[in-house]
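*Asks:* predicted structure and sequence below. I'll ask about it afterward.
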Amino acid sequence: MLDTADFVLHGLTLRQLATVDQLAEILDLDAETTSARLEQAVADGRAIAGRGAFMITPAGRAHLDSRYPADFAEYRSNDELVSVLADFEQGINKQMLALMTSWQTIAIDGNDQPNDHSDAGYDGKVIDKLARLHDRAGALLAPFADADPLAKRFISRLDAALERVDRGEHDYVSSVRIDSYHTVWYQMHEHLLRTMGEARDE
C-alpha cells in the first residue's frame, strides 16, 4: 500500500488540480495531514502550488510509477480483481460513457444536438438508466470495495452524487464544476487503472 505521502500525491493524479480541502475529500483524510503532505511534495519537486491549488509534476508522476508495482502488488496479483476490472472496462464503463453522451445530447430530426434539458421526460429516462447502471456497478465492484478503502470511498461518493440527482439537483449528473456522478466516476476509473497497472483506452 502507498504510504500517506504517496497516497496524497496519488490523489493529484485523480483530480489534476486540487485544493487541500478537495483532495482531503477525495482521499478521506483530514485537511492538516493533506496540507502537510502536499507542502512536502512541493518541496520535493513532486508537485507545484499556485493560487491555493496543487498539481503533480512529471517528477511526481515518475515517482509514483516507480512505487505502484510494489505498493499495489497484492491487488495486481489478485485474479478476481483483474477479472472484475476487465469486465468493468468492457461493459459498465463503456455503457456509462454512452449514457453521459445521452445526457449531454439529444436527437432532434435525426441529428444530435446539445441537450438543453427542457424535456423532463427524456432526462428522467436517462436518470433511470443511471440508477440501474449504478446498482450494477456497485455489485460488480464489490471485490474492489472490500479490498481497497479508496475504492469503497469512491462508491460512497457515487451514492452521494446520485442521491442529489434524485433530489432534483441535475447538475450532479455530469457537471465538471462539482463532484458530479461523472466527475467521481472518472476519478474512480483512474484510480482503478493506476492500482491495477492498466492504461485508459478511451
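*Replies:* That came through fine. Numbers count the residues shown, from 1 in each chain.

*Asks:* please make it C-alpha for all contacts and neighbour counts, starting now.
*Replies:* OK.

*Asks:* what is the burial count for the residue lying closest to residue 68 once chain neighbours are set aside?
*Replies:* Once its chain neighbours are removed from consideration, residue 68 has its nearest residue in residue 195; the separation is 7.1 Å (CA to CA, 6 or more residues apart in numbering). Applying the criterion other CA atoms under 10 Å, we find 20 residues in the vicinity of residue 195.

*Asks:* can you pull the contacts of residue 195?
*Replies:* For residue 195, the contact set (CA atoms under 8 Å, 6 or more residues apart in numbering) comprises 68, 72, 75-76.

*Asks:* how far away is it from residue 69?
*Replies:* With distances taken as CA to CA, to the nearest Å, residue 195 is found 9 Å from residue 69.

*Asks:* tell me where the protein has helices.
*Replies:* For the chain, the helices identified by DSSP state H occupy 4-14, 20-27, 31-43, 58-71, 73-76, 79-90, 92-104, 120-140, 142-147, 149-166, 181-196, in order along the chain.

*Asks:* the closest residue to residue 145 other than its chain neighbours: neighbouring residues, count only.
*Replies:* Taking CA to CA, 6+ apart as the measure, residue 145 lies nearest to residue 152, with 4.1 Å between them; neighbours along the chain are not counted. The burial metric for residue 152, expressed as a neighbour count using other CA under 10 Å, is 19.

*Asks:* ok, and here's another one to check against it:
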Amino acid sequence: MITTAPDLRVLHAVRTLGYADIDRIAERAHLMPAEAQEYLLDAQAFGQVSWSEFGGDGGWSLTESGKAHGETLLAAELDAAGARELLEQVHQDFLPLNRIVAAACSGRQLTELGLGEQTLSSTLAQLAGPADALRHLEARLTTVLRRFCGYHARFAGALEQAAQSPEWITATDRDSCHRVWFELHEDLIATLGLTR
C-alpha cells in the first residue's frame, strides 16, 4: 500500500474540496494546519494554488497549472502502486452507485425548494445501498492507496445524522452525503485522469 506524499496530499485536498480554508485542507491531508500551510505556500509560489476572499470568507483553490501538476503526480503514484486496473474497475462499479446518489440528492433538493415530494425516509432508503457498497469500494481502494481511507465513515456518518437533521443530505457547509460523495467522485476521476 502506498502512502501519498504530503505535498501531493495537500494539492489533492484542494482539488477534491474545490475551495477550502486551511483547517479543512489540513484535515483532508492528515497534517497539522501549519504543515499544510507550508505546502500551500510552496504550491502558491509555483502557481499551482491561489488564495481568494469573498465577503470576508477566504480559501484556497487549484489553478489549471496545479490541476495538471497534480494529475501528473497522481498518475505516477498510481503506476508505482500498479493499481491502474483496480482503480478503473472500482470506478466502473462506482458509476451506477453515483447515479443513485445523484438522483436521491437531486430529488431531496427539489423537495426542499417545494418542487418535489421526495420524503426523507425514501431518500435515506435510496442512500443506504450506496453507503453499504462504499464500504467495499473503499476496502478495495485502500489495499493500494491509503489516501482513499475515510470516505465510507464520513458518508455513513452523514447518513446517520440526516435521519434527525435532513440538511446532512445535501448541505454544502458540512460533510453531507452529497459533499462526501462528490469528493470521492473527484478523487477517482483525478486519480484516473478522467473528466466528469
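*Replies:* Looks like it arrived, so ask away. Here the structure is a predicted model, which is why all the values come from computation and not from measurement.

*Asks:* re earlier: what's the residue nearest to residue 145 of the first structure aligned with over in the second structure?
*Replies:* Residue mapping for residue 152 of the first structure onto the second structure gives residue 149, with TM-score structural alignment as the criterion.

*Asks:* and if you look at residue 102 of the first structure?
*Replies:* Taking TM-score structural alignment as the criterion, the aligned counterpart of residue 102 of the first structure in the second structure is residue 107.

*Asks:* now do the same contact list for its match.
*Replies:* When contacts are counted by CA under 8 Å, 6+ apart, residue 107 of the second structure touches 116-118, 123.

*Asks:* just put these in JSON lines and tack on neighbour count.
*Replies:* Listed next are the contacts of residue 107 of the second structure as JSON lines, based on neighbours: other CA atoms under 10 Å:
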{"residue": "116", "neighbour count": "13"}
{"residue": "117", "neighbour count": "12"}
{"residue": "118", "neighbour count": "17"}
{"residue": "123", "neighbour count": "22"}
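
*Asks:* which of those are conserved in the first structure?
*Replies:* Retained in the first structure (both residues aligned by TM-score structural alignment, their matches' CA atoms under 8 Å) from the contacts of residue 107 of the second structure: residue 123.

*Asks:* closest one of the contacts of residue 107 of the second structure to residue 10 of the second structure?
*Replies:* Closest approach between the contacts of residue 107 of the second structure and residue 10 of the second structure, by CA to CA: residue 123, at 33.2 Å.

*Asks:* from residue 118 of the second structure, how far out is the spatially closest residue to that closest one that is not a sequence neighbour?
*Replies:* Spatially, and ignoring its direct neighbours in sequence, residue 123 of the second structure is nearest to residue 104 (5.7 Å; CA to CA, 6+ apart). Separation of residue 104 of the second structure from residue 118 of the second structure (CA to CA) stands at 9 Å.

*Asks:* quick one on the thing from earlier: could you dump the helices of the first structure into CSV with distance to residue 172 of the first structure added?
*Replies:* Converted to CSV, those look like this (distance: least, CA to CA, whole Å):
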stretch, distance to residue 172 of the first structure
helix 4-14, 18
helix 20-27, 16
helix 31-43, 24
helix 58-71, 30
helix 73-76, 31
helix 79-90, 22
helix 92-104, 12
helix 120-140, 11
helix 142-147, 23
helix 149-166, 6
helix 181-196, 6
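
*Asks:* out of those helices, which is closest to residue 52 of the first structure?
*Replies:* Closest among the helices of the first structure, once you apply CA to CA, is helix 20-27, at 8.0 Å.
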